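In: Predicted coordinates and the sequence they were generated for:
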Amino acid sequence: MPSVIDLYNSRVASGKIKPDEAQTAVLPEFERLRADLAQPVKRGFFRRSVEAPKGLYLWGGVGRGKSMLMDLFVETLDVPARRVHFHAFMQEVQGRIHTLRGEGAEDPIKPVAKEISDSVRLLAFDEMQITDIADAMIVGRLFEALFEGGTTVVTTSNRVPNDLYKDGLNRQLFLPFIDLLKERMVVRELASERDHRQDRLAGTQVYFSPANAAARTQIDTLWEELTHGQEEPLTLHVKGREVELPRYHNGVARADFFDLCGRMLGPADYLKLAESVRVLILENIPQLSRRNFNEARRFVTLIDTLYEARVKLIASAAAQPEMLYVEGEGSFEFERTASRLREMQAADWAVEAG
């Protein structure tokens, strides 16, 4: 397998990625970890006798290339590894804990951790961010058991470890987990000044009308460029409810109009969405009128929220913004939404986001 540095340089040479000094500065950490994991593991009778290599916690602003570097690293590995979005992983863990408790297990965290450690040597998490108290209360014991089981962890995050679960309920109970991360992982900031995600969208068409097969093909191309063909669902926790985005990767979400505006969602849901993504692809916006007034009202709220949060929008719609809502209650007020949709198409719009 090639080294992480060689693979990065080959992608630069092919034009697939742009060189970035901040990115190259952290490549030796990935290469150190790749080399450590390549060493054979001697197993004792009861447990692994060799401590797992120290992991990596890579944090920094959105669009700086954290997930891309982690994906390159995973690509070079020749050991059992799993790359997963952190929220998706924690949902799986919570579900498995619930199942084991139903089967009578008094302390299901250890067997869950053992199942994971027995299946992989490396866990690569995208976007570690802890906002749910249920996750906050189990991650410490879970990760301690994973580390003891010989599992190495690499994660990306928009937050420095000390800011995880900031202002969360009973946060003092969470603080030992932060200490554990700093003990078992090298913490590095990816301090690039460039948002490569915005670079890829600069000057690119982001509003497609009509929403036909040609529009979908163009959006598919943008999705591939932004996600490198990887995706997973993302579940947002909002006031005890769950809102699922079926397609997500590295701060980019893709949904149909009716996924977000055809359901009973409101401002809190859209605020959570805007906090969780930096690019939203919204497809198949229909013609709006008094016949679908509730959907139109939610769409206005969604666009206002994305606009205020400076989230980049890629959309396909039945008509140009000014012609989306031409009759019925609320059509006059929709002029502001149309104006915002036009502004959000500008090449430099949201370039300072994140």
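Out: Everything's here; your move.
In: only C-alpha atoms for contact and neighbour calcs from this point on.
Out: Will do.
In: Counting by contacts, list what the longest strand anywhere in the chain packs against.
Out: Longest strand of the chain, by residue count under DSSP state E: strand 241-249. Counting contacts by 3 or more Cα pairs under 8 Å, 6 or more residues apart in numbering; DSSP states H and E, strand 241-249 packs against strand 232-238, strand 252-256.
In: sec struct for the residue of the chain most remote from its centre, please.
Out: Ranked by distance from the centre of the chain (Cα atoms, centre = their mean), the top residue is Phe45, with 38.8 Å. With DSSP: H, G, I helix; E, B strand; the rest coil as the basis, Phe45 sits in coil.
In: got a list of what the residue nearest to Arg171 when sequence neighbours are not counted touches?
Out: Closest residue to Arg171 apart from its sequence neighbours, by Cα to Cα, 6 or more residues apart in numbering: Tyr165 at 7.0 Å. Going by Cα atoms under 8 Å, 6 or more residues apart in numbering, Tyr165 touches 129-131, 136, 171, 174.
In: Now secondary structure too, for these, in a markdown table please.
Out: Formatted as a markdown table, the contacts of Tyr165 follow (three-state DSSP):
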| residue | secondary structure |
| --- | --- |
| Gln129 | coil |
| Ile130 | coil |
| Thr131 | coil |
| Ala136 | helix |
| Arg171 | helix |
| Phe174 | coil |
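In: which one among those residues gets closest to Lys239?
Out: Nearest to Lys239 among the contacts of Tyr165, counting by Cα to Cα, is Thr131 at 11.4 Å.
In: distance of the closest one from Leu173?
Out: 14 Å (Cα to Cα, to the nearest Å).
In: got another, please set it beside the one above:
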Amino acid sequence: MSDTLPELYEARVRDGSLQPDPAQRAALPEFERIRAELDAPRKGGLFRKAPPPPKGLYLWGGVGRGKSMLMDLFVESLDVPARRVHFHSFMQEVQQGVHRERQKGTEDPIKPVAKRVSDSVKLFAFDEMQITDIADAMIVGRLFEKLFDAGCVVVTTSNRVPDDLYKDGLNRQLFLPFIDILKERMVVQELAAERDFRQGRMAGTETYFTPNDAEARQAIEDIWQQISGGDDAPKELTVQGRTVELPRYANGAARARFYDLCGKALGAADYLKIAEEVDILVLENVPSLGRGNFNEAKRFVTLIDALYEAGTQLIVSAAASPDYLYVEGPGAFEFERTASRLIEMQSDEWGQAVPKKKTEP
């Protein structure tokens, strides 16, 4: 018999790879419930239907509390086919599939897309569920309904309670049935850990320079010279038939200004491609963010999510420290997670503990 989730967790605590936390321990029984039910035989008899799949889990809470770590530990323990993917990446994949089906004239384009993604997987583990795009909001309800009908189990993390998803979004009333589906088919549990496990990892080599002054510019230039050897050139990436240009590229590293990447109409697909192709990104002149540059700030959040998920090294010059980069405006709540990730990405452990990985297709 496989180890239970509580046993795996305690083993990691004993070997020092995890620090014990009461709130994390309190979340383990729900993960273990799903693991045990998925492991149990599910075939029906001649006159008996197979039992329904277990309810999934929607684990929400503040940034840096260990939600993603617990989900990864859970996926590691499973003996059934599972897919762990960042929610941004998954929805980008779905949008592309729906677009292809519409081009073919498919009457219900969501149906074949849902079938393809669910055919070989019993469990989906989505990291950082958030809905900010109206295109995602309009299809996610029907998509998840079909995944659940296909017998898939869904586990997801989020920094928002379900009722706050797509809050104040355009045509939100059309999105509300999706929230009802989540609460019906998943157990909603808060991870209310008191400690942010990312805060204590800032040390060693400086990779975040503030404010944007002559000293920061020189520090960035010195780093770039070490990386590039003084020899770089623009690099063009092709994303869905479009060209995205990185102004300077050398030895697997790219250098760009904030407005090169966030001041243009780029989206998740572009940032995922950059994160896939680049091992180090040097990003200069990140301004203070808020109501006045809200669209640029949203793109910056998406960019950091893509870099974080891919394990990309990030070197930044910015107008303020992460915690004070976005202090007012409608996106301030969502930016708490981005600030936490920016802090974690400065740590010595980031390069070793988060190996570069490819994004989902």
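Out: Everything's here; your move. These figures come from a predicted structure and were not determined experimentally.
In: Can you calculate the TM-score here?
Out: Laid over one another, the chains give 0.67 as their TM-score (TM-score structural alignment, normalised by the length of structure 1), with 271 aligned residues with a Cα RMSD of 3.6 Å.
In: Now for the residue farthest from the centre of structure 1: which residues touch it?
Out: Counting by Cα under 8 Å, 6+ apart, there are no residues that Phe45 of structure 1 touches.
In: what's the burial count for Glu308 of structure 1?
Out: Neighbour count of Glu308 of structure 1, defined by other Cα atoms under 10 Å: 10.
In: That one matches what in structure 2?
Out: In structure 2, the residue matched to Glu308 of structure 1 (TM-score structural alignment) is Leu325.
In: Its match is in contact with Ala319, isn't it?
Out: Yes - using Cα atoms under 8 Å, Leu325 of structure 2 makes contact with Ala319 at a distance of 7.0 Å.
In: what kind of secondary structure is the nearest residue in space to Val238 of structure 1 that is not next to it in sequence in?
Out: Leaving aside its chain neighbours, Val238 of structure 1 sits nearest to Asp269 (6.2 Å; criterion: Cα to Cα, 6+ apart). Going by three-state DSSP, the secondary structure assigned to Asp269 of structure 1 is helix.
In: Shouldn't Glu183 of structure 1 be within a helix?
Out: Yes - secondary structure of Glu183 of structure 1 (three-state DSSP): part of a helix.
In: what's the spacing between it and Gly55 of structure 1?
Out: Look at Glu183 of structure 1 and Gly55 of structure 1: by Cα to Cα, they are 10 Å apart.
In: For structure 2, which residue occupies the most central location?
Out: Centre-nearest of structure 2 using Cα atoms, centre = their mean is His86, 4.0 Å out.
In: Excluding chain neighbours, what is closest to that residue?
Out: Per Cα to Cα, 6+ apart, closest to His86 of structure 2 is Asp127, 4.7 Å.
In: So that neighbour is in contact with Met91, correct?
Out: No - here Asp127 of structure 2 lies out of contact with Met91, judged by Cα under 8 Å, at a distance of 11.8 Å.
In: So which of those two has more stuff around it?
Out: Between Asp127 of structure 2 and Met91, Asp127 has the larger neighbour count (other Cα under 10 Å), namely 24 against 19.
In: That one: what's it in contact with?
Out: 68, 84-87, 156-158 are the contacts of Asp127 of structure 2 under Cα under 8 Å, 6+ apart.
In: Please apply the same query to Phe125 of structure 1.
Out: Phe125 of structure 1 makes contacts with 83-86, 153-156, as judged by Cα under 8 Å, 6+ apart.
In: so how many other residues sit close to Gly204 of structure 2?
Out: For Gly204 of structure 2, the count of nearby residues is 10 (other Cα under 10 Å).
In: SS state for it?
Out: Gly204 of structure 2 ends up coil, using three-state DSSP.
In: Quick check: it vs Phe335 of structure 2, distance?
Out: 25 Å.
In: same question, Arg185 of structure 2
Out: Arg185 of structure 2 sits 29 Å away from Phe335 of structure 2, taking Cα to Cα as the criterion.
In: higher neighbour count, those two?
Out: Remark: of Arg185 of structure 2 and Phe335, Phe335 carries more neighbours, 22 against 19, as counted by other Cα under 10 Å.
In: ok, residues contacting the helix or strand harbouring Ile181 of structure 2?
Out: If you go by DSSP states H and E, Ile181 of structure 2 is part of helix 176-185. Applying Cα under 8 Å, 6+ apart, the external contacts of helix 176-185 of structure 2 come out as 55-56, 58, 140-142, 145, 148, 162-163, 165.
In: how about 7 Å then?
Out: 55-56, 141, 162-163 (Cα atoms under 7 Å, 6 or more residues apart in numbering).
In: Superpose on structure 1 and give me the mean offset of that helix.
Out: The superposed helix 176-185 of structure 2 is, by mean Cα distance after the TM-score superposition for structure 1, a mean 0.3 Å from where its aligned residues fall in structure 1.
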